[in-house]
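In: no sequence on this one, just coordinates:
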């Protein structure tokens, strides 16, 4: 099977998932992973479809494979880091979730979704202070709510140390 065939079949499988046919997409993607075991894009899409189907434990090795090397573009890499971190969290593998999501935030510091999922994983590991700091800073920076913006300096100030009182 050629690389062009792979790209065409991958696009068809992604379309099936997007059109609400994840089982059919999964069958095609599993076949593609057999033919192209080192293809990061195939591994990423295979992981994603497993997540969609609620098969998180089965998604993990595909996410991990997709992140090896440099086979993914930036948007796919963001998605793979978020997907893997979130999946680890759902599976109760909180330390791995934090590690993966920290890596994602380090690579993509402007990604609010990665920051949000990291804050959830930090909460699960008992790191409540850092979790709240992340969320408060993100809220202050991204909210278009006029009341949040009115108090943005105070929110950012308190985010630095939530335990500080007068």
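Out: Nice, thanks for sending it over. In this text the structure is predicted, and so the values were computed from the model without any measurement.
In: going by C-alpha atoms from here, please, whenever you check contacts or count neighbours.
Out: OK.
In: what residue lies at the spatial centre of this structure?
Out: residue 82 (1.0 Å; Cα atoms, centre = their mean).
In: element containing the residue lying closest to that residue once chain neighbours are set aside?
Out: Leaving aside its sequence neighbours, residue 82 sits nearest to residue 114 (Cα to Cα, 6 or more residues apart in numbering; 5.9 Å). Counting by DSSP states H and E, the element that carries residue 114 is helix 112-124.
In: structure B:
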């Protein structure tokens, strides 16, 4: 398959998803992924198409293939934005499937790679909550709130929020 044909087929499938024609998009992407099993972008879009339809278990191998094909120190295959999306998608999908430890591991790695991404930190906090690590979950969310909130009352107490985020059991 030529690069032009690949690009045309991928764009058409993504366009179908964006038009709300998720089933048709998924069918086309599954077919394209079978023809291009080492294409990270096709694998990512195929995973996304499954997630949109609530087919999380079917999305996992596509996310894994997309991420295996491209890594922080490996060959390029996904843009930085798509890599972030694939990591968030895989971590969130693991959480949805009740695979909490895998969700935490995936999202911890993603946060280490993209430390300024608030969505990754938020999904990590949710996965930590699911594993029973409520203290770490609350700490992450309080830090994120203090750093990103534009609410004047939150900003007024930012230092206190940051302090208590480190030790929620502190009394002073």
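Out: Arrived safely, thanks for sending. Remember, it's a predicted structure, so these values are computed and weren't measured experimentally.
In: how many residues are close by residue 78 of the second structure?
Out: For residue 78 of the second structure, the count of nearby residues is 22 (other Cα atoms under 10 Å).
In: helix, strand or coil for it?
Out: coil (DSSP: H, G, I helix; E, B strand; the rest coil).
In: ok, it touching residue 70?
Out: Yes. Between residue 78 of the second structure and residue 70 there is a contact at 6.4 Å, judged by Cα atoms under 8 Å.
In: which residues do these two both contact?
Out: Shared contacts of residue 78 of the second structure and residue 70, defined by Cα atoms under 8 Å, 6 or more residues apart in numbering, are found at residue 40.
In: the residue nearest to residue 82 of the first structure corresponds to which position in the second structure?
Out: Residue pairing (TM-score structural alignment): residue 114 of the first structure is matched to residue 120 of the second structure.
In: can you check residue 155 of the first structure too?
Out: So, by TM-score structural alignment, residue 155 of the first structure is matched to residue 161.
In: my guess is residue 112 of the first structure contacts residue 138, does it?
Out: Yes. Here residue 112 of the first structure reaches residue 138: they are 6.8 Å apart, a contact under Cα under 8 Å.
In: report the contact partners of residue 170 of the second structure.
Out: When contacts are counted by Cα under 8 Å, 6+ apart, residue 170 of the second structure touches residue 164.
In: what about the residue nearest to residue 82 of the first structure, neighbour count?
Out: By other Cα under 10 Å, the burial measure for residue 114 of the first structure, its neighbour count, is 25.
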